[in-house]
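A.B. asks: Okay, here's the prediction I keep looking at, along with the sequence it came from:
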Amino acid sequence: MADIKVTLAAERNTPPSEDVLGFGKIFTDHMFVMDYITGQGWHNPRIVPYGEVPLYPSAMVLHYGQAIFEGIKAFRTIDNRVAIYRPVDHLNRLNRSAEILCIPKLDVELLHKGLNQLIDIDRQWVPAPLGTSLYIRPFVIAADPYIGVKVADHYTYFVILSPVGAYYASGFKPVKIKVEQYYARTVKGGLGEAKTPGNYAASLKASEEAKKEGFTQVLWLDAVEKKYVEEVGTMNIFFKIDDELITPELNGSILAGITRRSVIEAARDWGMKVTERRIAIEEIYAAHSQGRLREVFGSGTAAVISPVGELSWQGKKIIINNNQTGETSQKLFDYITGIQQGRVDDKFGWIHEVANLHK
């Protein structure tokens, strides 16, 4: 495994107070960088001061969008350890996205080592209050200075770190979701399974229109029949009908969420029936009219669990669980965040502690 060269910042910044963090606006002192050139492979892994990077205006990523990324979180536990939530699962998913975007595979062991070393150097930036975390953004861009559609020969891999505040600043409350009937985000055989910037660009128009109508996010239906539920803008989606927890199956157009996997594993461990299958929006509305739709919630890295109190489809609004957070949603949120913060036993091995090498 390649050695990681470390160049520390000449001056270290003081982390801000937790009440001004927000999300994705503040960055730590250092970043991890590594290069790829065809014929040489991935090389020159290094930790350097966070700052601007040289990039030609002809860089292929700017014109053809060959890029991938991940979103991971690290937490300061109640006993002052720093722990990353399911880092290897995230890095393996990064490689799946790389495969889809024709980006050369990365060495997960090296990425994991670099991630740990980077966070250890900037560990003072990991906030402590309940709900806060260190957001970790690994990403790869095609860096060739070339105008022409082809697979790139030069890539750069980065990891940047951002301390973030509590996602639910005003409390853990249900959100309003619009079921999108007109726009399409992706199709099976497209990029929907990859975590790539184009997927998020494709969601902006529908999301902006939904926000103007008073909704938090949109729920996407399949692009072909506009019938089957897929995912929310930044989350996977779950429906509790009777005592069964149902989530759309991974079909090539849905992101394989890491928190989604945690929800499924935890719920099954509790003895709940969890089913991954195609589910039509008509079935959701029928279950509601029959009094069988008990809860709806999203799952994702940023929110962990996001209860849904209202769905609107074709102008027909339904209220779920009297617009209150459901028992299962609350239990999953408390359980997963409890593991992340070291308050609940990590029986699944989801947490990786960052060794303190700079005591």
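C.D. replies: Sure, I can see it.
A.B. asks: contacts, neighbours, all on C-alpha from now
C.D. replies: Will do.
A.B. asks: where does residue 147 sit relative to residue 35, distance-wise?
C.D. replies: Computed as Cα to Cα, to the nearest Å, the residue 147 to residue 35 distance reads 20 Å.
A.B. asks: do the same with residue 231
C.D. replies: Distance of residue 231 to residue 35, computed by Cα to Cα: 33 Å.
A.B. asks: More neighbours: which of those two?
C.D. replies: residue 231 (22 against 19; other Cα atoms under 10 Å).
A.B. asks: is it fair to say the more buried one lies in a strand?
C.D. replies: Yes. According to DSSP: H, G, I helix; E, B strand; the rest coil, residue 231 belongs to a strand.
A.B. asks: wouldn't it be in contact with residue 223 here?
C.D. replies: No. Using Cα atoms under 8 Å, residue 231 is not in contact with residue 223, being 11.9 Å away.
A.B. asks: Mutual contacts of the two, please.
C.D. replies: Counting by Cα atoms under 8 Å, 6 or more residues apart in numbering, residue 231 and residue 223 have no common neighbour.
A.B. asks: which residue sits closest to residue 74, ignoring its sequence neighbours?
C.D. replies: Nearest-residue entry for residue 74: residue 84, 4.1 Å, with adjacent residues in sequence omitted and distances by Cα to Cα, 6 or more residues apart in numbering.
A.B. asks: quick one: secondary structure of the one you found?
C.D. replies: Put simply, residue 84 is strand when judged by three-state DSSP.
A.B. asks: What count of nearby residues applies to residue 54?
C.D. replies: Residue 54, neighbours per other Cα under 10 Å, totals 7.
A.B. asks: how much space between it and residue 36?
C.D. replies: 15 Å.
A.B. asks: for residue 59, same thing?
C.D. replies: Separation of residue 59 from residue 36 (Cα to Cα): 14 Å.
A.B. asks: Alongside the first one, take a look at this:
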Amino acid sequence: MTQHANGLGFTRRPNENPRSQAEREAVLANPGFGDHFTDHTAVVDYKVDPGGAGGWSNARIEPYGPILMDPAAAVLHYGQEIFEGMKAYRHTDGSIWTFRADANAARFNASARRLALPELPEETFLDSLRELVTADREWVPSRDGDALYLRPFMIATEAFLGVRPAREVSYRVIASPAGNYFGGELKPVSIWLTTTYARAGEGGTGEAKCGGNYAASLAAQLEAEAHGCKQVLFLDPHNDNAVEELGGMNIFFVFGDGTLVTPELNGHILHGITRSSVLQLAADRGMTIQERKITIDEWRSGVDSGAITEVFACGTAAVITPIGELKTADGSIASPAQGIGEVTAAIREQLVGIQTGAVPDLHGWLTRLA
């Protein structure tokens, strides 16, 4: 057992049939995104006792494999679950680090509160990452642009069909080697504007990172793919069709006067950790930061007049991706920049550089995992 200060002790049960070095190297040569998984998983159990007190226990590393679950488990019927997304990066000295893990831990607990799930101690969240990455450190890619994607998640496992918060819960972490989210070299992507669907509503779960939000976006995603687009953009139809976010990414607008604009957080929009990092790095560059309402009409007129010079999206999986075209039922808005804009490229290079250890981490964002 590994005992961590102020946290639970993790027991380790190694996978007796791990992938061979040749199998692992074949995966790492072309990892894709979310297609392959490492040999182990981290697990911690939660249960409310007859007296009404709940607690976390039985922290462990065990072989990756199917989850044995009762057909009446609450997660299968009421969708009581949350998740996070983050990456582990191998630095040139062989050490392995993750980026802003404290922010992920805080957002995970904010999501837990919204979905009526128990909060997980931050130290246990961080220890689970360290334990899993230590067990599967050979799975962390070393190729430029690749990383080990980490997926912490929490599911309600109690077998009970009454509508109330579950009293038995499982916290888990799985890991997957990851390449470029959109595949191949970085290039602008086309996105589709849906006017049929909304991602979230007032008082809903838009700020929580839960599967239901993503399930609700899939019909719109299919609509986008039918129009040859990689992602879908959602609006707030009750606020002058204000731009909100993509299905899984936040959006930014670069203005020629040195201003960076992104939709303000309003209870519907996910508190993106990459989003907040971009805002900080842009401020460090001396840009004027505006978190405010921006409409489709302003987007169109800004591109037409030359006021908007670049548009990009950001998220953990894709980091930063330039937007080449917004397609709508009434025509399209072309990219104001040819290829990858100067500001987009500079912020992306700095952000990836910090994550991989090539650029100094002036904000203390990195946490060593192994």
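C.D. replies: That came through, no problem. Quick caveat, the model's predicted, so the values are computed rather than measured.
A.B. asks: TM-score for these two?
C.D. replies: Overlay of the two chains. TM-score (TM-score structural alignment, normalised by the length of the first structure): 0.96; 355 aligned residues with a Cα RMSD of 1.3 Å.
A.B. asks: Map residue 143 of the first structure onto the second structure.
C.D. replies: In the second structure, residue 143 of the first structure lines up with residue 157, judged by TM-score structural alignment.
A.B. asks: Now check residue 45 of the second structure against the first structure: what is it aligned to?
C.D. replies: So residue 45 of the second structure corresponds to residue 35, using TM-score structural alignment.
A.B. asks: Please apply the same query to residue 203 of the second structure.
C.D. replies: Match for residue 203 of the second structure (TM-score structural alignment): residue 189.
A.B. asks: Skipping adjacent residues, who's closest to its match in space?
C.D. replies: The nearest residue in space to residue 189 of the first structure (Cα to Cα, 6+ apart) is residue 252, at 6.2 Å.
A.B. asks: doesn't residue 192 make contact with that neighbour?
C.D. replies: Yes. Under the criterion of Cα under 8 Å, residue 252 of the first structure makes contact with residue 192 at 6.5 Å.
A.B. asks: Of those two, which one has the most company?
C.D. replies: Neighbour count, other Cα under 10 Å: between residue 252 of the first structure and residue 192, residue 192 has more, with 22 against 16.
A.B. asks: tell me the contacts of that one?
C.D. replies: 185, 186, 199, 252, 253, 254, 255.
A.B. asks: Strands of the stretch 1-150 of the second structure, start to end?
C.D. replies: With DSSP state E, counting those that start in this stretch as the criterion, the stretch 1-150 of the second structure has strands at 2-3, 9-12, 40-48, 54-63, 81-83, 86-90, 96-99, 147-156.
A.B. asks: Out of those, which is closest to residue 221 of the second structure?
C.D. replies: Residue 221 of the second structure lies closest, by Cα to Cα, to one member of these: strand 81-83, at 20.1 Å.
A.B. asks: so how far does the closest one sit from its counterpart in the first structure?
C.D. replies: Comparison of strand 81-83 of the second structure with the first structure after fitting gives an average deviation of 0.2 Å (mean Cα distance after the TM-score superposition for the first structure).
A.B. asks: against the first structure, where does that strand fall?
C.D. replies: Going by TM-score structural alignment: strand 81-83 of the second structure matches residues 67-69.
A.B. asks: of the contacts of residue 192 of the first structure, closest to residue 235 of the first structure?
C.D. replies: residue 255 (8.7 Å).
A.B. asks: so what corresponds to the closest one in the second structure?
C.D. replies: In the second structure, residue 255 of the first structure lines up with residue 270, judged by TM-score structural alignment.
A.B. asks: in what helix or strand does the nearest residue to its match once chain neighbours are set aside lie?
C.D. replies: Closest residue to residue 270 of the second structure apart from its sequence neighbours, by Cα to Cα, 6+ apart: residue 207 at 4.4 Å. Assigned by DSSP states H and E, residue 207 of the second structure belongs to no helix or strand.
A.B. asks: Show me what residue 106 of the first structure lines up with in the second structure.
C.D. replies: By TM-score structural alignment, residue 106 of the first structure lines up with residue 120.
A.B. asks: what do you get for residue 10 of the first structure?
C.D. replies: Aligned partner of residue 10 of the first structure by TM-score structural alignment: residue 16.
A.B. asks: ok, back up a step: what residue in the second structure is paired with the residue nearest to residue 74 of the first structure?
C.D. replies: Using TM-score structural alignment, residue 84 of the first structure lines up with residue 98 in the second structure.
A.B. asks: So for residue 27 of the second structure, which of the strands of the stretch 1-150 of the second structure sits nearest?
C.D. replies: Here strand 147-156 is closest among the strands of the stretch 1-150 of the second structure (Cα to Cα), at 11.9 Å.
A.B. asks: Contacts for the closest one next, please.
C.D. replies: 34, 73-75, 80-90, 117, 129, 139-141, 166-179, 317.
A.B. asks: list the contacts for the residue nearest the centre of the second structure?
C.D. replies: The residue lying closest to the centre of the second structure (Cα atoms, centre = their mean) is residue 85, at 3.8 Å. Going by Cα under 8 Å, 6+ apart, residue 85 of the second structure touches 104, 149, 150, 151, 152, 316, 317.
A.B. asks: contact partners of stretch 314-329 of the first structure?
C.D. replies: Contacts for stretch 314-329 of the first structure (Cα under 8 Å, 6+ apart): 172-174, 179, 181, 285, 288, 293-297, 305-312.
A.B. asks: And the closest residue to residue 118 of the second structure other than its chain neighbours, how far from residue 213 of the second structure?
C.D. replies: Using Cα to Cα, 6+ apart and skipping the chain neighbours, the partner closest in space to residue 118 of the second structure is residue 112 (6.2 Å). Residue 112 of the second structure sits 14 Å away from residue 213 of the second structure, going by Cα to Cα.
A.B. asks: and what of residue 334 of the second structure?
C.D. replies: In terms of Cα to Cα, residue 334 of the second structure sits 28 Å off from residue 213 of the second structure.
A.B. asks: And for residue 70 of the second structure?
C.D. replies: For residue 70 of the second structure, the distance to residue 213 of the second structure (Cα to Cα) stands at 24 Å.
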